[in-house]
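Enquirer: Let me see the structure of the following:
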Amino acid sequence: MASTLEDPLYYLHNFRQVLHWLGQRYADLLAPDETQFIQQFDSLPQASQALLVRMVMRKGTHFRASKLNYLEIGCPHAATVPLRALGWVDGQCPLAFEELFALLQKGELLAAFTPWISQPKGKKADWLEGLAAQFSEPRSFASWCPDLSDTLYSLTVMDLCDRLRLMFFGNLHQDWSEFVLADLGIYTYEKVDICSESRGLRTRADVQGYLFLHQCQQAFESGAALEEVLAQVAALHTDNPWLEKRRAKLLFQLGQYCERSAELALAEQIYRTCAYPGARARLIRVLERQEDYAQAMALASAAQQAPESAAEAQHLLRVIPRLRRKLGEPRLPALKPREVTRLDLELVLPQPLMSVEHCVLAHLSEPDGPVHYVENGLINSLFGLLCWDVIFAPLPGAFFHPFQRGPADLHSEDFHQRRAPLFAACFEQLRDDRYKAVIRQRYAEKWGIQSPFVFWNLLSEALLEQALDCLPAEHLRYWFERLLLDIRANRTGMPDLIQFWPAQKRYRMIEVKGPGDRLQDNQLRWLAFCGENQMPVTVCYVRWAEQAA
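Expert: This next block holds a predicted model:
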């Protein structure tokens, strides 16, 4: 890629790269207008290409010529001539008043609309409602502001360019700034061999399905009628498992909205057809809120026989006793909770204020027993370094563009299964000291490269060495295997602090709770897991000295 520091047309080279990439890998998916766009773009003068890309990469679709000043492009009016001839840029686009309002400065609004502004000395934002009520018909920029010596150019191909961006990235949350951030070295990505067959969207139906769900999501977030959005989402049928998960996630969000709005019958209907993780637990909750305790108990009992995750199993331990009580059934013997080492501290409230975790860190740290604030960062990072080559293995469908922080199937149910032999070979290195050499080498070679697991801003060389010296390989294996059971759920909830005693090659993890704070479900699961595997962990409860009785 071209360097932003060396070539003022770096953005144009990057856009051309995207078009070339799409032409190579997505030719069979491109609609006729997309194919034509790519072909016609190549025939444009360089200045016109550059101006179009500048507009595509900026926010919005309307641009005043006075704001399109780029030395490498020159006169924006001349550069738009071929673009207007193709219909990609419009110089007479009708504007709603709200669009015009966003384009004009306060002084320009005063000059054009003073008779209709009741408080000229007020804030610009305060004028919008009153003015918009008086000017409801769209007009061209020149008609709105005949006295302004400026021209407005409106981009008409933004939707088309968004479709191209979607095909390249496989999503719409990444945008053209990825190129700039990579060029500047702000983000560095692992170089993965991407075969020509690897792509995020496999058919045109996938492209249309993604855009359809995106429109449904936007409609829902903008307050569209819930029944209409629900009917649209339910109407989508796809054989793409990844797209079906996106559909299920949106259904889950609709169900949660119905719960919050007390539309319980509709929430029940949604959850019954939703395969997103957690939907069954929400359905049990909705049935209970509707006082349909028998159905709720039947579903909870079935779920207890085959829980979808540790989180659901934990949830059922609270739900089932409550449902039995409401059904008049006898209480089950209470399970004795596993004991966790407890530490109570009374500390002076620091000045200046700092987090309770850092207060405990400062209090417990000693020369021979340093304490680090790591939360979820350390264990995830050690896993990410040891298993780097597995995580970035070029499996079909895992990587399809150069700006991926991790594999596309990271949270899929078969992520581990598809790579089982590779992970097994990685974990085999934990049987001797080979894993230490591998982790140190990856830390040196891969430092700063984006990873879904490695926290570079946290992982200093000193912390890494202390961890390798004090954390038993057996404990690392336990942690890593639990991560792979459910990456989305198990990569969080780990204790806040870790203390090492390098001379004795031992450690303890410390979960910190300030006044009024309590253990969250994912933290309880991690504490239970550590207890089951004899990992030293302490829960530290803090109260401030001035709050003491």
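
Enquirer: going forward, measure contacts between C-alpha atoms and count neighbours the same way
Expert: Will do.

Enquirer: Next, the most centrally placed residue in the chain: secondary structure please.
Expert: Nearest to the geometric centre of the chain sits residue 173, at 8.3 Å (Cα atoms, centre = their mean). Following DSSP: H, G, I helix; E, B strand; the rest coil, residue 173 is assigned to coil.

Enquirer: what residues are up against it?
Expert: By Cα atoms under 8 Å, 6 or more residues apart in numbering, residue 173 lies in contact with nothing.

Enquirer: where's it relative to residue 165, distance?
Expert: Look at residue 173 and residue 165: by Cα to Cα, to the nearest Å, they are 10 Å apart.

Enquirer: most distant residue from the middle of the protein?
Expert: What lies farthest from the middle of the chain is residue 115; by Cα atoms, centre = their mean that is 47.5 Å.

Enquirer: Another for comparison:
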Amino acid sequence: MTTALPDLPEGYYLDNFRRLLDTVVDRYDDLLSPDDRDFVKRFRALNQAPARLLVRLYTRKGPFFRRDKLNYPEIPDLDAALTDLAQSGLVDLSPELTAGELARLLTLAELRRLDWLPDRKAAKAVLLEMLDEWPDVQPASDWQVDIPILLPRHWLTLRRLQLMYFGNEYQSLTDFVLSDLGLFQYEPYSLDRRQRRFNTALEIDQQLALNDLKAEYYQAQENGDRDTLLQLAGDLLRDDWCESIRDRLDRLRNRVGFRLEQWGELDTALALFQTNDQPPARERRCRIDYKAGRYQIAWDTLQQLRDRPRDATEIRFGQRFMPRLARKLSQPVDPDPVHAPIEHRACWPRGNGSVEQLACEHLPDSVWLENLLPLGVFGLIHWDLVFREVPGAFHHPFQQGPADLHDPDFLNRRGTSPQRLYRELTARDARDRIRRHWSAKFGRFNPFVHWAALDETLVLRCFDTVPWEHWVAIFHHLWLDLRRHRAGFPDLFQFRPGQDAGYRFIEIKGPGDRLQDNQRDWLAVFSEAGIPAEVWYVDYA
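Expert: Purely as a prediction, here's the structure:
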């Protein structure tokens, strides 16, 4: 039975925008630009109808709009509202626009009535491509179009305000609505100036600039535009970037560097990879130096990588690349331990469902939980740690988890480490946390807990079946790289009462399927920790 959603009050979107505005002013008053302050002053002076209309426009795809396409029952006199907005300097009722911008507002039939159209028989996509080359900018009337066009102003200010509120540009006022409807529930945490994402105006400006560079990167990559990528590299190699955006900056540097490496621009790619140690920077440096015959430099980088790997991809690269590089330098290499998983082959009649569902039918007392089981247990046990309030972790009320969740120093910032965590935590305490958090937190967002796919009784049964030291080994591997290790866990959990271990994890592979690297990583962890795990290769009878 579907639960009916509550009705939102009329003008809810204006209330939400005011909440956003008030929060930003309260938290970032010292960082607001003159344009920001001017917008806030003008907006707060508006009457209800024009304020509602402006927010409606801001939440639609713009920036230009046709007057005849606007219709909001809660704003009966749109023309009066538009007049107020124009007098307040918040909307331009006769904006200048290019031919391409205008064409996107018109239907194909409307376009073909224009005398200046280069080809009336062309498809609209072809026409847009032609018109985008025209540089002229003028009002719609000068383009011989008598349809009223309007342009809300202060788009950049809106972008800045939303960035200050959310700390990113992928969330929006929609998050308010989803919360108001009760569709999403978030963990409560305090929000004040100490928790804000940015502490200087320069950080805000640079984050916006970095987001623009990221958009340019994706466009250049799609178009195969080498010159633009080289220009981007120059911007990214500047040394005046703020430390607070370093993590995001390094991720983009590595993306651009990898693409330039593929395109043969090795010197520029290497310069980008030398700015940071975020994976895969050290791996790419090794490969470029190896290709250039700089074997000793590559060897030194590889030793650093193997001594202190940042994630599983670096461990795997070190294992695979070390023998090749050692041969070039006549260096002895101790072989890494080989973890060969226990394998079985089965031939079963093909069913109607997936191969995992078929395996559950043939392997008694098995459940198909895959990554949901370890992540759910991990999230429930470590709930308080994940949502512990440290400066900068939570800066708006719609976060599924802390902003620094995937940072290498996540635990260190919270005054602990994996070793310390599990010296102090017992199996009984962990089980109590699962039960307590299931009861108190059910339905709230947690980056590890997928409520709809889990059952408390089943989770507790799995937890009780697996020895605590096995859970600790699993948690250690998760902490090594929370971003990448959340995937690759075996498909099935099978209860085996009366057997030595009492359970086993089973990875199921259908015809033609093979183990992925992250699955091999988990199987290696299981082998070292004595956790029972097997791989079953299934063919159909």
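
Enquirer: Can you find the partner of residue 26 of structure 2 in structure 1?
Expert: Using TM-score structural alignment as the criterion, residue 26 of structure 2 maps onto residue 24 of structure 1.

Enquirer: What helices and strands are in contact with the helix or strand containing that match?
Expert: Assigned by DSSP states H and E, residue 24 of structure 1 belongs to helix 10-25. If contacts are counted by 3 or more Cα pairs under 8 Å, 6 or more residues apart in numbering; DSSP states H and E, helix 10-25 of structure 1 sits against helix 46-57, helix 158-169, helix 177-183.

Enquirer: At which residues are the strands of the stretch 51-200 of structure 2 located?
Expert: Assigned by DSSP state E, counting those that start in this stretch, the stretch 51-200 of structure 2 shows strands spanning 65-66, 91-92, 96-98, 137-139, 149-152.

Enquirer: One more: the stretch 301-450 of structure 2?
Expert: Using DSSP E, counting those that start in this stretch, the strands found in the stretch 301-450 of structure 2 span residues 342-348, 366-368.

Enquirer: Tell me which of those is the most buried.
Expert: Most buried of the strands of the stretch 301-450 of structure 2, by mean neighbour count (mean count of other Cα atoms under 10 Å): strand 366-368, with a mean of 20.

Enquirer: could you pull out the helices for the stretch 301-450 of structure 1?
Expert: Along the stretch 301-450 of structure 1, counting by DSSP state H, counting those that start in this stretch, helices occupy 310-326, 356-364, 377-386, 388-391, 415-418, 420-428, 434-446.

Enquirer: Deepest-packed of those helices, please.
Expert: helix 377-386 (a mean of 22).

Enquirer: can you put the strands of the stretch 301-450 of structure 2 in JSON lines and add distance to residue 104 of structure 2?
Expert: JSON lines is the format used below for those (distance: least, Cα to Cα, whole Å):
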{"stretch": "strand 342-348", "distance to residue 104 of structure 2": "56"}
{"stretch": "strand 366-368", "distance to residue 104 of structure 2": "49"}
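
Enquirer: Of all the ones you listed, which one comes closest to residue 50 of structure 2?
Expert: Evaluated over the strands of the stretch 301-450 of structure 2, closeness to residue 50 of structure 2 peaks at strand 366-368, with 54.0 Å, by Cα to Cα.

Enquirer: For that closest one, give me every contacting residue.
Expert: If you take Cα under 8 Å, 6+ apart as the criterion, strand 366-368 of structure 2 is touched by 356-357, 360, 491-495.

Enquirer: ditto for stretch 63-72 of structure 1
Expert: By Cα under 8 Å, 6+ apart, the residues outside stretch 63-72 of structure 1 that reach it are 8-9, 47, 55, 75-77, 103, 150-154.

Enquirer: wait, which of those is closest to residue 195 of structure 1?
Expert: Nearest to residue 195 of structure 1 among these, counting by Cα to Cα, is residue 9 at 28.3 Å.

Enquirer: aligned partner of the closest one in structure 2?
Expert: Superposed on structure 2 with TM-score structural alignment, residue 9 of structure 1 falls opposite residue 11.

Enquirer: neighbours of its match, just the number please.
Expert: 17 (other Cα atoms under 10 Å).

Enquirer: and it, what does it touch?
Expert: The neighbourhood of residue 11 of structure 2, defined by Cα under 8 Å, 6+ apart, consists of 52, 74.

Enquirer: Also the one 3 residues further on?
Expert: Under the criterion of Cα under 8 Å, 6+ apart, the contact list for residue 14 of structure 2 reads 51-52, 55.

Enquirer: need these in TSV with neighbour count and distance to residue 346 of structure 2, can you?
Expert: Putting the contacts of residue 14 of structure 2 into TSV (neighbours: other Cα atoms under 10 Å; distance: Cα to Cα, whole Å) gives the following:
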residue	neighbour count	distance to residue 346 of structure 2
51	22	66
52	22	64
55	19	60
